[in-house]
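Student: What follows is a protein structure lacking sequence information:
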């Protein structure tokens, strides 16, 4: 059986990862979204089990001790992690699964799953990135400065990904990612049974 793709999209805070992933899921019916867990508080409109599994710091640390994560990281003082069991089950069943995770987490997944499709989302400019982050209305000046400094570092790490996609518009960025996925689905190592003649 064909193994499902592990699609990892990441980038600096404010690059539009969530928006692009939502658009990709609307266009690619065969892709399932991996819901991450976090110890941060929900933002307005977020629901447990939809955007994230919201856990207390103690609950999250218990899950770490149990080995329940494909990857996890402490980002800006909060834990984020990808539950392992649903990923393994879906891929084994031939389903493609999408992870929207931070750069630190993606680099950890690269080590464990080198066959993954790793896509780094780039902002059009640092000024646009600043505008997007401040547009949320959730950041103090200190927090904004920290996120922008981290963004510069994360963008440098983007060179370690297989693909880099500019998010100038959601529509164009999503179309570029769809092209990548079409090519990835044709990789010989992802379709081993087609050689059984």
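Tutor: Here it is on my side, so go on. Since this is a predicted model, take the numbers as computed values, not measurements.
Student: Going by C-alpha atoms from here, please, whenever you check contacts or count neighbours.
Tutor: Noted.
Student: List the contacts of residue 130.
Tutor: 14, 144, 148 (Cα atoms under 8 Å, 6 or more residues apart in numbering).
Student: Between those residues, which sits nearest residue 63?
Tutor: Taking Cα to Cα as the measure, residue 14 is the one of the contacts of residue 130 closest to residue 63, at 27.8 Å.
Student: Report the buried members of the contacts of residue 130.
Tutor: 14, 148 (16 or more other Cα atoms under 10 Å).
Student: Show only the entries of the contacts of residue 130 found in strands.
Tutor: Assigned to strands by DSSP state E, none of the contacts of residue 130 qualify.
Student: can you list the contacts of residue 130 in CSV and add distance to residue 180?
Tutor: Shown next, in CSV, are those (distance: Cα to Cα, whole Å):
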residue, distance to residue 180
14, 22
144, 32
148, 28
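Student: okay, pairing it with this:
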């Protein structure tokens, strides 16, 4: 940890690319990195724990958080449920010099860019689109209709890679984790121009 404010690192990418897996690996191997826990209106999946994986809230509770200005970002994802990042914990960790990571979707990353343009924006990419399809189908957590919605969203998200400062290809979780931690510990100076690929 440091006694100077940290630069927030924002990790985003298409659905099923492995953002959650990479972030979980960072959590396991680098406990000094604080990872924000998002709030969501979707119900828990099997094995998910409230306050650990997400803060599961009702639509009414989510409305209250937004109205009070307590969300750093929020979005409707895949046209159904809302997800968002509580603002206060992020600001507090950065001010205390704690390395902080947000793992969010493209819409959320755009809102964070507007609110905290000094953050480092990292795009997690699949090795190929067919690999992304295989991961989504293999996950087995969505219906066929939901998979189609997510794949359509993924096509749009993949096209946004140039909006990010750095791109990491998630061909190997351990390598992607190592690349991400290196960026968290020593964020590069970026000029918002061509995306650097790791």
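Tutor: It's in. Bear in mind that the values here come from a model prediction, so they are computed numbers and not experimental data.
Student: What TM-score do the two superposed chains give?
Tutor: The TM-score (TM-score structural alignment, normalised by the length of the first structure) is 0.90; 186 aligned residues with a Cα RMSD of 1.4 Å.
Student: Show me which of the contacts of residue 130 of the first structure is closest to residue 105 of the first structure.
Tutor: Using Cα to Cα, those come closest to residue 105 of the first structure at residue 14, 16.5 Å.
Student: Where in the second structure does stretch 146-156 of the first structure fall?
Tutor: Mapped onto the second structure using TM-score structural alignment, stretch 146-156 of the first structure spans residues 149-159.
Student: Kindly list the longest helix within the first structure.
Tutor: Counting by DSSP state H, the longest helix found in the first structure is helix 141-157.
Student: May I ask you to confirm that residue 173 of the second structure is in contact with residue 23?
Tutor: No. Using Cα atoms under 8 Å, residue 173 of the second structure is not in contact with residue 23, being 9.6 Å away.
Student: out of those two, which sits in the more crowded spot?
Tutor: Taking other Cα atoms under 10 Å, residue 173 of the second structure and residue 23 do not tie; residue 23 has more neighbours (22 against 17).
Student: What segments of the first structure are helices?
Tutor: According to DSSP H, the helices that the first structure contains are 17-27, 57-65, 84-92, 103-112, 126-135, 141-157, 170-184.
Student: Most tightly packed of those helices?
Tutor: With neighbours defined as mean count of other Cα atoms under 10 Å, the helices of the first structure peak in mean count at helix 103-112, which reaches a mean of 18.
Student: quick one: the spatially most central residue of the second structure from residue 154 of the second structure, how far?
Tutor: Using Cα atoms, centre = their mean, the residue of the second structure that lies closest to the mean C-alpha position is residue 103, 1.9 Å off. Here the criterion is Cα to Cα, to the nearest Å. By it, residue 103 of the second structure lies 16 Å from residue 154 of the second structure.
Student: Then residue 169 of the second structure?
Tutor: For residue 169 of the second structure, the distance to residue 154 of the second structure - Cα to Cα - is 15 Å.
Student: now do residue 98 of the second structure
Tutor: In terms of Cα to Cα, residue 98 of the second structure sits 31 Å off from residue 154 of the second structure.
Student: One more: residue 26 of the second structure?
Tutor: Residue 26 of the second structure is 23 Å from residue 154 of the second structure, by Cα to Cα.
Student: Then residue 113 of the second structure?
Tutor: 20 Å.
Student: residues touching residue 6 of the second structure, list them.
Tutor: 94, 95, 96, 97, 98, 99, 100.
Student: Show me what it lines up with in the first structure.
Tutor: Aligned against the first structure - with TM-score structural alignment as the criterion - residue 6 of the second structure pairs with residue 4.
Student: Please apply the same query to residue 34 of the second structure.
Tutor: Counting by TM-score structural alignment, the partner of residue 34 of the second structure is residue 32.
Student: can you check residue 179 of the second structure too?
Tutor: Using TM-score structural alignment, residue 179 of the second structure pairs with residue 176 in the first structure.
Student: Hmm, its match is touching residue 165, no?
Tutor: Yes. Using Cα under 8 Å, residue 176 of the first structure is in contact with residue 165, at 7.0 Å.
Student: So residue 34 of the first structure is in contact with residue 95, correct?
Tutor: No. Using Cα under 8 Å, residue 34 of the first structure is not in contact with residue 95, being 11.5 Å away.
Student: so how far is the first residue of stretch 32-50 of the second structure from its last?
Tutor: Distance between the two ends of stretch 32-50 of the second structure: 21 Å, counting by Cα to Cα.
Student: Just the buried positions in it, please.
Tutor: Those would be 33, 34, 35, 36, 37, 38, 39, 40, 41, 42, for stretch 32-50 of the second structure by 16+ other Cα under 10 Å.
Student: just the residues you listed now: which is nearest residue 68 of the second structure?
Tutor: Out of the buried residues of stretch 32-50 of the second structure, the member with the shortest distance to residue 68 of the second structure (by Cα to Cα) is residue 39, at 14.6 Å.
Student: list the contacts for that closest one?
Tutor: 54, 55, 56, 57, 62, 83, 84, 85, 86.
Student: quick one: it from residue 75 of the second structure, how far?
Tutor: Remark: distance between residue 39 of the second structure and residue 75 of the second structure (Cα to Cα) = 11 Å.
Student: try residue 17 of the second structure
Tutor: Distance from residue 17 of the second structure to residue 75 of the second structure, by Cα to Cα: 19 Å.
Student: Between these two, tell me which one has more neighbours.
Tutor: For the pair residue 17 of the second structure and residue 75, the greater number of neighbours falls to residue 17 (24 against 20), based on other Cα under 10 Å.
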